[in-house]
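Undergrad: Kindly return the folded structure for what I paste below:
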Amino acid sequence: MPVVRGKNIEPLFTPEQIAARNVELAEEIVAGPTNDLLVISILKGSFIFAADLIRSLHAAGLAPEVEFITLSSYGAGTTGQTVRIIKDIDSDVTGRDVLLIDDILESGRTLKFARELMYERGAKNVTIAVLLDKSVKRQTDLEADYVGFECPDYFVVGYGMDVAYAFRELPFVGVVTGDAE
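TA: Take a look at the predicted model:
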């Protein structure tokens, strides 16, 4: 078991599993709505997944434009009641196919906000790709169009996901299981 910054981290999805799944996801996405495709990565957690998936899309024959948006959920505790835009995209989405990329789909509030925002701005189609789907935590009727892995009800780190800004650099998705001895 890897030890990182004094913590035991049990790998849940290995770098090899993730890389293979990114190739499969890219092939699925190529078959979907991709006319004048704009990929929007939702920061911060999705940045590694988005980079790898975009490279897989390129290898599968797509050349999308890429944008980034930073959204924040805030409200009562960690449940988040309101979503606000911290950093918006610069591109016009009118009449375009948009692919939103995020690291994990849990409650669904942030991605539902992002999808509705793109439709309000005139997007033709808005699809969603997530590395992890933690459907047990869903609080909306939102489902992703493209899912890397179903995620058990664990707090996960690595591959862009963090706890207190730590562990984003890990090449795998893991679960912190305790302090190293």
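Undergrad: switch to C-alpha atoms for all contacts and neighbour counts from now on
TA: Noted.
Undergrad: Doesn't Ala123 belong to a strand?
TA: No: counting by DSSP: H, G, I helix; E, B strand; the rest coil, Ala123 is located in no strand; its state is coil.
Undergrad: wait, it sits on Ser91?
TA: No: in terms of Cα atoms under 8 Å, Ala123 does not count as a neighbour of Ser91; the distance is 11.2 Å.
Undergrad: which of these two has more neighbours?
TA: Ala123 (19 against 12; other Cα atoms under 10 Å).
Undergrad: one more to put side by side:
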Amino acid sequence: MLPTHSCKGFVDAQGRVFVDGREYPMASGIVATEDVIQTNIKAMAHTIAKDYKSLSHRDARLSPSTAETAEAAEAAEAPISYDNPLIIISVLKGSYIFTSDFIRYLGDCGLPHVVDFVRLASYNSGTKSTGQISMLAGLRFENLRGKHVLIVEDVCDSGRTLRFLRDYIMEKFQPKSIKTLVMVNKEQAARKVDFDPEYFCLAGPNKYIVGYGFEVNDRYRDLRHILILRDGEATRYPAKL
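TA: Presented below is the predicted three-dimensional model:
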């Protein structure tokens, strides 16, 4: 959550990265320090809460046994509430830290929501994407038809993963709406497909980044800041643990 001070980050004349007096030798640049990250997530939570609070979607409390017909049950709607919450789908593993902070800010804004997780893979190892998306763990939630769904992901770079997941959910579940929130939206030069998230907290460069959930071979997720990975750093660690 929000730090109690403004972070001081810089890159010195030798190309070394420092934040609050600590050197980050794996990095060549700074995308955002912890205070900027948290401030932007909090602001985005307020924006999303405002956008969704007035919306209605399918009333999951009704079933054919409680309505006159199956059609009536399917068509009945109710405002977003704890009985009928916003459905958030968090993409593992990169977005788990972001999701944790975002949903608490969203809760502070009074928007009822529930969270499920899906795990996808497009990187075999290191920093190179295979271009092929595989689903390693699917959704537990099944009752998404007619609901408002928000996908939460760490980054939009090529756009392949997010388009794959959006299309998968639309085809399988037919939600009322589906939108995407990412922590970092990379510049258009990174795109391989036509896709843009509806919401993003930070604009980022077309470079490999680490920290705040971003990793290279599972290293550096724990860093509080989002940093640009130094060239050659990805080869320091084995692909598999």
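Undergrad: would you list every one of the strands in the first structure?
TA: 3-4, 7-13, 38-43, 65-74, 82-87, 97-105, 125-133, 146-150, 156-157, 173-179 (DSSP state E).
Undergrad: closest to Leu57 of the first structure out of these?
TA: Leu57 of the first structure lies closest to strand 38-43 among the strands of the first structure, at 10.4 Å (Cα to Cα).
Undergrad: which part of the second structure lines up with the closest one?
TA: Aligning strand 38-43 of the first structure against the second structure (TM-score structural alignment) gives residues 87-92.
Undergrad: And the matching stretch, what's buried?
TA: The neighbour-count check on stretch 87-92 of the second structure (16 or more other Cα atoms under 10 Å) flags Ile87, Ile88, Ile89, Ser90, Val91, Leu92 as buried.
Undergrad: cool, stretch 119-138 of the first structure as well?
TA: Of the residues in stretch 119-138 of the first structure, 119, 123, 125-135 count as buried by neighbour count, 16+ other Cα under 10 Å.
Undergrad: Make a markdown table from those residues and add distance to Ile29 of the first structure to it.
TA: What follows is those, written out as a markdown table (distance: Cα to Cα, whole Å):
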| residue | distance to Ile29 of the first structure |
| --- | --- |
| Tyr119 | 19 |
| Ala123 | 17 |
| Asn125 | 13 |
| Val126 | 12 |
| Thr127 | 9 |
| Ile128 | 10 |
| Ala129 | 9 |
| Val130 | 12 |
| Leu131 | 13 |
| Leu132 | 16 |
| Asp133 | 17 |
| Lys134 | 21 |
| Ser135 | 21 |
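Undergrad: Which residues are in contact with the spatially most central residue of the second structure?
TA: Taking Cα atoms, centre = their mean, the centroid of the second structure lies closest to Glu153, which sits 2.1 Å from it. Contact analysis of Glu153 of the second structure by Cα atoms under 8 Å, 6 or more residues apart in numbering lists Ser90, Val91, Leu92, Gly94, Ser95, Leu162, Thr180, Leu181, Val182, Met183.
Undergrad: same thing but 7 Å
TA: Glu153 of the second structure makes contacts with Ser90, Val91, Ser95, Leu181, Val182, Met183, as judged by Cα atoms under 7 Å, 6 or more residues apart in numbering.
Undergrad: cool, and Ser177 of the second structure?
TA: Lys147, His148, Val149.
Undergrad: Can you check which helix is longest in the second structure?
TA: Secondary structure of the second structure per DSSP state H: the longest helix is helix 34-52.
Undergrad: Following it in sequence, what is the next regular element?
TA: Sequence-wise, the next helix or strand downstream of helix 34-52 of the second structure (DSSP states H and E) is strand 56-58.
Undergrad: which residues are contacting that next one?
TA: Strand 56-58 of the second structure has contacts (Cα under 7 Å, 6+ apart) with Glu74, Ala75, Ala76, Glu77, Ala78, Pro79, Ile80, Gly146, Lys147, His148, Lys176.
Undergrad: Any quick PyMOL command for the buried ones out of these?
TA: In PyMOL syntax, the buried subset of the contacts of strand 56-58 of the second structure is picked out as below (16+ other Cα under 10 Å):
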select buried, resi 74+76+77+79+80+146+147+148
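Undergrad: farthest-separated two in the contacts of strand 56-58 of the second structure?
TA: Greatest spatial distance among those (Cα to Cα): Glu74 and Ile80, at 16.1 Å.
Undergrad: Quick check: Val114 of the second structure touching Ile89?
TA: No: if you go by Cα atoms under 7 Å, Val114 of the second structure and Ile89 don't touch, sitting 8.6 Å apart.
Undergrad: In contact with Arg222 of the second structure, which residues?
TA: To be clear, residue 222 of the second structure is Asp; Arg isn't right here. By Cα under 7 Å, 6+ apart, the residues touching Asp222 of the second structure are Gly211, Tyr212, Gly213.
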